[in-house]
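**Student:** Model the structure of this input:
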Amino acid sequence: MVKIYLALTLLAVLSVAGCKAPGTPPTDDTLVTSEVNGVRLTHRYAVQPPQTFTPIDRAYRALYKASVMTRPDYSGKVVRYLENGKPFTALGMADGWLAVADTDGTELLGYVPQKAAVKSELYDATLRNDRPRPRKSSKKVCVDVGGEGKACRNGSTATWIIQ
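**Tutor:** Model prediction:
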């Protein structure tokens, strides 16, 4: 009986000894690698990999202070902000959003809306085209109206004013 008891105890100890302790769960800052459409993306665990990905790998500049999100939509969390006018690397298009990295970086930081940035070489032209155009000064057109009166047209509203 003692031999059976020792054999069962030894069997239990050996079966438990073969088990590994569960690994620690990843934190938001743990680096992970995902593969999307044949492209390997390295990113933090908090940043969700996209469903679709088209590589760009070009220098872009931010048009305004845009939020970098953890998901390629507005339901994600804000990871950081792009500084207005500062360059960054667009790794690719992810579900209609730009997947961004630091300048000369390869780690996916998150996603920004496509309208938040423009290719670096087009930045100056985009800003020039976005400025409001000065209005042309309108000439005051006046005509005589019987005797001493005259009527003048206001150029901005195209209405006539009798003076």
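**Student:** When you work out contacts or count neighbours from here on, use the C-alpha atoms and nothing else.
**Tutor:** OK.
**Student:** which residues of this structure fall in helices?
**Tutor:** Taking DSSP state H as the test, the helices found in the chain are 2-17, 123-130.
**Student:** Tell me the buried residues in the shortest one?
**Tutor:** For helix 123-130, the buried set under the neighbour-count rule, 16 or more other C-alpha atoms under 10 Å, comprises Y123.
**Student:** In JSON lines, list the helices of the chain along with distance to V145.
**Tutor:** Formatted as JSON lines, the helices of the chain follow (distance: least, C-alpha to C-alpha, whole Å):
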{"stretch": "helix 2-17", "distance to V145": "109"}
{"stretch": "helix 123-130", "distance to V145": "44"}
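**Student:** Please, where are all the strands along this structure?
**Tutor:** 31-36, 39-44, 54-62, 67-69, 78-81, 87-94, 97-101, 107-108, 110-113, 117-119, 141-145, 149-154, 159-162 (DSSP state E).
**Student:** Would you tell me which of those gets closest to S15?
**Tutor:** strand 31-36 (32.0 Å; C-alpha to C-alpha).
**Student:** Could you list every helix and strand in contact with the closest one?
**Tutor:** With contacts defined as 3 or more C-alpha pairs under 8 Å, 6 or more residues apart in numbering; DSSP states H and E, strand 31-36 has these neighbours: strand 39-44.
**Student:** Here is a second sequence; please produce its structure as well for comparison:
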Amino acid sequence: MAQKLGNDVTCSVARTLDVVGDRWTLMIVREAMLGGATRFQDFRDALGIATNSLAKRLAMMVDEGLMERRTYREAGERPREEYVLTEAGRSLDLVIGALASWGRTYRPHPRGTSPRFEVEESSTVAQVAFVTSGGDRIPPGVLTAVRTEDRRLDDSA
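**Tutor:** Have a look, this model is predicted:
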């Protein structure tokens, strides 16, 4: 399942795609984030993914720190496992939001649905955007990407 993307292990995009680069991983994150899924059967029912594929991906996501496996037990039942997003997994909300925004724009569907992200306390709607350190929103068409060392990005914020 997981294969290294190219020879440049220094590239943050390649390192990220090594973990979340297949469609099922991001769909599992989506279901955990938007559908509240935590149980194996929840993911299987929502996604229609094969049992063996789901088991492999959930194990990988636990190993990579995207999800945490927790044991739960309902009254009269045997103990079972549930899968809960970690901070790393929850922080993929930006990725899910960006993919949804792109899909609405470039892959529209007459009955399409998309996640809407809101500030929990106020229900204020939030959007994915590039923002300067001064708070100005920048449209993607005027951006230039420049390969920069990670440590220099942290210092320039």
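**Student:** TM-score for this pair?
**Tutor:** Here the TM-score for the pair of chains, by TM-score structural alignment, normalised by the length of structure 2, is 0.19; 56 aligned residues with a C-alpha RMSD of 5.5 Å.
**Student:** Nearest to I4 of structure 1, out of the strands of structure 1?
**Tutor:** Taking C-alpha to C-alpha, strand 31-36 is the member of the strands of structure 1 nearest to I4 of structure 1, at 48.2 Å.
**Student:** between the closest one and strand 39-44, how big is the angle?
**Tutor:** Here strand 31-36 of structure 1 runs at an angle of 150 degrees relative to strand 39-44 (axes from the mean of the first three to the mean of the last three C-alpha atoms, to 10 degrees).
**Student:** quick one on the thing from earlier: please render the strands of structure 1 as a markdown table that adds distance to L10 of structure 1 and mean neighbour count to the earlier fields.
**Tutor:** Below are these laid out as a markdown table (distance: least, C-alpha to C-alpha, whole Å; neighbours: other C-alpha atoms under 10 Å):
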| stretch | distance to L10 of structure 1 | mean neighbour count |
| --- | --- | --- |
| strand 31-36 | 40 | 14 |
| strand 39-44 | 44 | 16 |
| strand 54-62 | 57 | 18 |
| strand 67-69 | 54 | 22 |
| strand 78-81 | 52 | 15 |
| strand 87-94 | 55 | 24 |
| strand 97-101 | 54 | 26 |
| strand 107-108 | 49 | 21 |
| strand 110-113 | 52 | 27 |
| strand 117-119 | 66 | 20 |
| strand 141-145 | 109 | 12 |
| strand 149-154 | 103 | 14 |
| strand 159-162 | 104 | 12 |
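**Student:** now those strands in CSV, with distance to L8 of structure 1?
**Tutor:** Formatted as CSV, the strands of structure 1 follow (distance: least, C-alpha to C-alpha, whole Å):
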stretch, distance to L8 of structure 1
strand 31-36, 42
strand 39-44, 46
strand 54-62, 58
strand 67-69, 55
strand 78-81, 54
strand 87-94, 56
strand 97-101, 57
strand 107-108, 52
strand 110-113, 54
strand 117-119, 68
strand 141-145, 110
strand 149-154, 105
strand 159-162, 105
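**Student:** Y5 of structure 1 is nearest to which of those strands?
**Tutor:** Nearest of these to Y5 of structure 1, taken as C-alpha to C-alpha: strand 31-36 at 46.8 Å.
**Student:** Okay, helices next: where are they in structure 2?
**Tutor:** Assigned helices in structure 2, in chain order: 12-20, 23-34, 40-47, 51-63, 87-90, 93-106, 150-156 (criterion: DSSP H).
**Student:** got the buried residues for the longest one?
**Tutor:** Read that as helix 93-106 of structure 2. By 16+ other C-alpha under 10 Å, the buried positions in helix 93-106 of structure 2 come out as D93, I96, G97, A100, S101.
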